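**Q** show me how the following folds:
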Amino acid sequence: MSTPPPFHLAFPVTSLASARAFYGGLLGCPEGRSSEDWVDFDFHGHQIVAHLAPEQARPASAHDVDGDAVPVRHFGLVLPMPEWEALAARLRSAGTRFVIEPHVRFQGQPGEQATMFLLDPCGNALEFKAFADPARLFAK
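**A** You can find the predicted model right below:
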């Protein structure tokens, strides 16, 4: 299987300084180009762009997924399990307040996965997940 192309995601933020601290500082995403109104980050090889648009930043609604209130509007990464565990530990050490604490959902089912949700300082929801068997990502 070939390597998938990187995705590009633009999203609103209320503060570029807060976005830089969160994505660059806490998550360790290298900063790319920027202007007075936006900044892009290398999100594990993908380009995400924080656009200063406070009027568009809003909390996401939620749906029940395996007993968790999952923010509907979210983005994130599927990481190898050791990277997911290291990130969960780093976020906990930093005192991160999780929307959904790191845990395993869909236990014993084909889609069993480790997951965690958190908000950036501007209210954007992120999910980081991992599979014990990465080949189960799309398992039914």
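**Q** please count neighbours and contacts with C-alpha atoms only from this point.
**A** Will do.
**Q** and residue 124, what is it in contact with?
**A** By C-alpha atoms under 8 Å, 6 or more residues apart in numbering, the contact set of residue 124 is 13, 57, 58, 59, 60, 73, 74.
**Q** which of those lies closest to residue 91?
**A** Using C-alpha to C-alpha, residue 74 comes nearest to residue 91 of the contacts of residue 124, at 17.8 Å.
**Q** thought that closest one was touching residue 125?
**A** Yes: using C-alpha atoms under 8 Å, residue 74 and residue 125 qualify as a contacting pair, with a distance of 4.7 Å.
**Q** one more, for comparison:
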Amino acid sequence: MSVAPFHLAIPVYDLAAARHFYGDIFGCEEGRSSEQWVDFDFFGHQLVIHEHPKTASQDHAHTNPVDGHDVPVPHFGVVLAWDDWEALAKRLTERNTAFVIEPYIRFKGQVGEQATMFLLDPCQNALEFKAFKDIGQLFAK
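**A** Next up is the predicted model:
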């Protein structure tokens, strides 16, 4: 499967804390930047954090139930290779990351079985990282 890189710009109300989170916690390489924004290589995609006052979704999180968990909405993230997901889950756990939803296997034994985890950046933007042992299940019903 060949996928074009996405570009996503998100609001952050604490640019320094978000820069540390994406750069140091995730190890994302920094690209261009200014005093108001920073580009990151986010697993091969372009993520830009823009300084912006706190948004309603950052202030009052909404959730929807999925597989017995309250999934934060909105959220974004990346589908990783299984081994990369496991390595990221280990890295984040070793750094005492506070998860919204701890790493686990969702839809176990069902169509679309996947590894997933949810966490918040310092500005309350929700992130999900997932992996499939069979990437053909990505859109399976």
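**Q** any idea what the TM-score comes out to?
**A** Aligned and superposed, the two chains score 0.95 in TM-score terms (TM-score structural alignment, normalised by the length of the first structure); 139 aligned residues with a C-alpha RMSD of 1.1 Å.
**Q** can you pull the residues that touch both of residue 74 and residue 125 of the first structure?
**A** Jointly contacting residue 74 of the first structure and residue 125 under the rule C-alpha under 8 Å, 6+ apart are residue 60.
**Q** which one of the two is surrounded by more residues?
**A** Comparing residue 74 of the first structure with residue 125 by neighbour count (other C-alpha atoms under 10 Å), the higher total belongs to residue 125, at 21 against 14.
**Q** OK, contacts around that one?
**A** 60, 71, 73, 74, 75, 117, 118, 119.
**Q** nearest to residue 139 of the first structure, of those?
**A** Nearest to residue 139 of the first structure out of the contacts of residue 125 of the first structure is residue 75 (C-alpha to C-alpha; 20.0 Å).
**Q** so where is the helix ranked longest in the second structure in the first structure?
**A** In the second structure, assigned by DSSP state H, the helix with the most residues is helix 82-94. Under TM-score structural alignment, the alignment places helix 82-94 of the second structure onto residues 81-93 of the first structure.
**Q** how close does that stretch sit to the second structure?
**A** Between stretch 81-93 of the first structure and its aligned stretch in the second structure, the superposed structures give an average distance of 0.4 Å (mean C-alpha distance after the TM-score superposition for the first structure).
**Q** buried residues in that stretch, which are they?
**A** Of all the residues in stretch 81-93 of the first structure, those buried under the rule 16 or more other C-alpha atoms under 10 Å are 81, 84, 85, 87, 88, 91.
**Q** ok, the last one to residue 1 of the first structure distance?
**A** If I follow you right, that is residue 91 of the first structure. Counting by C-alpha to C-alpha, to the nearest Å, the gap from residue 91 of the first structure to residue 1 of the first structure is 32 Å.
**Q** pretty sure residue 31 of the first structure contacts residue 24?
**A** Yes: counting by C-alpha under 8 Å, residue 31 of the first structure sits close enough to residue 24 to count as a contact (6.4 Å).
**Q** where do the contact lists of these two overlap?
**A** Both residue 31 of the first structure and residue 24 are in contact with residue 41, where contact means C-alpha under 8 Å, 6+ apart.
**Q** where along the second structure do the helices fall?
**A** Counting by DSSP H, the second structure forms helices over residues 15-20, 56-59, 82-94, given from the N-terminal end onward.
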